[in-house]
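> Predicted model follows, preceded by the sequence.
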Amino acid sequence: MQVLSRQRGVSLIEVLVAIVIFSVGVLGLALMQVKGAQFTKEAGSRSNIIVQVRSLIDAMRANPAAATMPIKAANPASPSSSDCPYCYAGTEELVSTCTTDCDLDGAAKRDLIDWVKRVKSAAPSAVGTNAPVATVSWDTSLGMYVITANWSGGAMDGKQAKVSDNLSYTLNYLP
């Protein structure tokens, strides 16, 4: 009569299967870390832009006479550029000769120039579009400013940013 021996230990196949399962789990954790870093970068850019847009509103609050000029314009339904010192289409070159003692218009232009510089440095510029980094317009139907900032959410790991990575933040402000 032959006695069957019992196997003890683990076979090589079982070890290989365990290693494959463990490797897939580690790759999943690594992917979660990369995505987490990407979302953190995007959230940081969004926070910086929001702070900058709100800083322009604070500048408008500090200069209410210039901020309310579109309301007091001769034709509030269609204020001219001189009636809206805070308006900026995003394409024109901002120039201010005002350095210390400024009139309302000069102070508003100086605020706008400083703000555009801060927005440009706060987040990467939008890619693949002709969208300006920032715009400030007077919406006559709403009777308020529409402030918009555009930037690229960016790609991670040196990849080229795509148009689909572009983000935008718009805030309406009633002076």
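Thanks, I have it. Only a predicted model underlies this, so the values are computations on that prediction, with no experimental measurement involved.
> For the rest of this, base every contact and every neighbour count on C-alpha atoms.
Will do.
> Quick check: next helix or strand after the helix ranked longest in the chain?
Ranked by residue count under DSSP state H, the longest helix found in the chain is helix 12-62. Proceeding C-terminally, helix 12-62 gives way to helix 64-67 as the next helix or strand, assigned by DSSP states H and E.
> Show me which positions of that next one end up buried.
With burial defined by 16 or more other CA atoms under 10 Å, the residues of helix 64-67 counted as buried are 66-67.
> next up, a second structure to put side by side with the first:
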Amino acid sequence: MVTYMANIFRKEQGISLIEVLVTLVILAVGMLGIMGMQARLQQSEAEVYQRTQALILLQDMASRLAANRNQAASYVTGPNSPLGAGMTCPASGATQLERDRAEWCNALQGAAETDATGNVGAMLGGRGCVESLGSGQYLITVAWQGLGALTAPPSGAACAANSYNLAGSECTGDLCRRVVTTVVRVATL
């Protein structure tokens, strides 16, 4: 009987070690999943922050345009010459129009918040356009560079089109360009 029990004990040696190793593998896979989820969450949070900033700047220009309705046609930039990233902002002049264009351009470049390296208070590559749709209607668009490729914006939102295509990356065909738009109707009084 003692020999029989000794044989069983020898056969069971190492079983608990295998169980511990399987548990560690399962735990490691779970931790990797949590880390991946955390990284994706941080990217999503940054995208949401950029969209929020874009919506604030969009509403800012809509308010400026509506407040200076007599000069609304002068706010038009067109989709191919946006204000913001990659350009020198116009000087703030004596007229409301000049101040509005300069302040909006600076805000698109992130001048609302700065650190030792420069402007950091806006979206990546923020650009803004004002287009005339006729009949006192203006399309205001804010565009920026997203952190990853998604679907391209609709063709009707042409502001800063092809400005965020990076050769050799997933950001081609405007897949990293994000836009928000609104239409402002200006009544003739």
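Received it, and whenever you're ready, just let me know what you need. Only a predicted model underlies this, so the values are computations on that prediction, with no experimental measurement involved.
> in the second structure, what residues pair with the longest helix of the first structure?
With TM-score structural alignment applied, helix 12-62 of the first structure matches the range 17-67 in the second structure.
> and the residue nearest the centre of the first structure, what is it in contact with?
Centroid-nearest residue in the first structure: R46, 4.1 Å away (criterion: CA atoms, centre = their mean). With contacts defined as CA atoms under 8 Å, 6 or more residues apart in numbering, R46 of the first structure has no neighbours.
> ok, now how distant is it from P85 of the first structure?
Using CA to CA, to the nearest Å, one gets 26 Å for the distance from R46 of the first structure to P85 of the first structure.
> Now check L147 of the second structure against the first structure: what is it aligned to?
With TM-score structural alignment as the criterion, L147 of the second structure lines up with G154 in the first structure.
> How many residues are close by its match?
G154 of the first structure is flanked by 25 other residues according to other CA atoms under 10 Å.
> Could you look up the SS state of the residue lying closest to it once chain neighbours are set aside?
In space, not counting the residues next to it along the chain, G154 of the first structure is nearest to A161; the distance is 5.2 Å by CA to CA, 6 or more residues apart in numbering. What DSSP: H, G, I helix; E, B strand; the rest coil gives for A161 of the first structure is coil.
> So A161 of the first structure versus A126 of the first structure, what's the distance?
Using CA to CA, we find A161 of the first structure at a distance of 9 Å from A126 of the first structure.
> what residues do the two have in common as contacts?
The overlap between the contact sets of A161 of the first structure and A126 (CA under 8 Å, 6+ apart) consists of S152.
> out of these two, which sits in the busier spot?
Set side by side, A161 of the first structure and A126 show unequal neighbour counts under other CA under 10 Å, the larger going to A126 at 24 against 16.
> Please consider this matter closed, and thank you.
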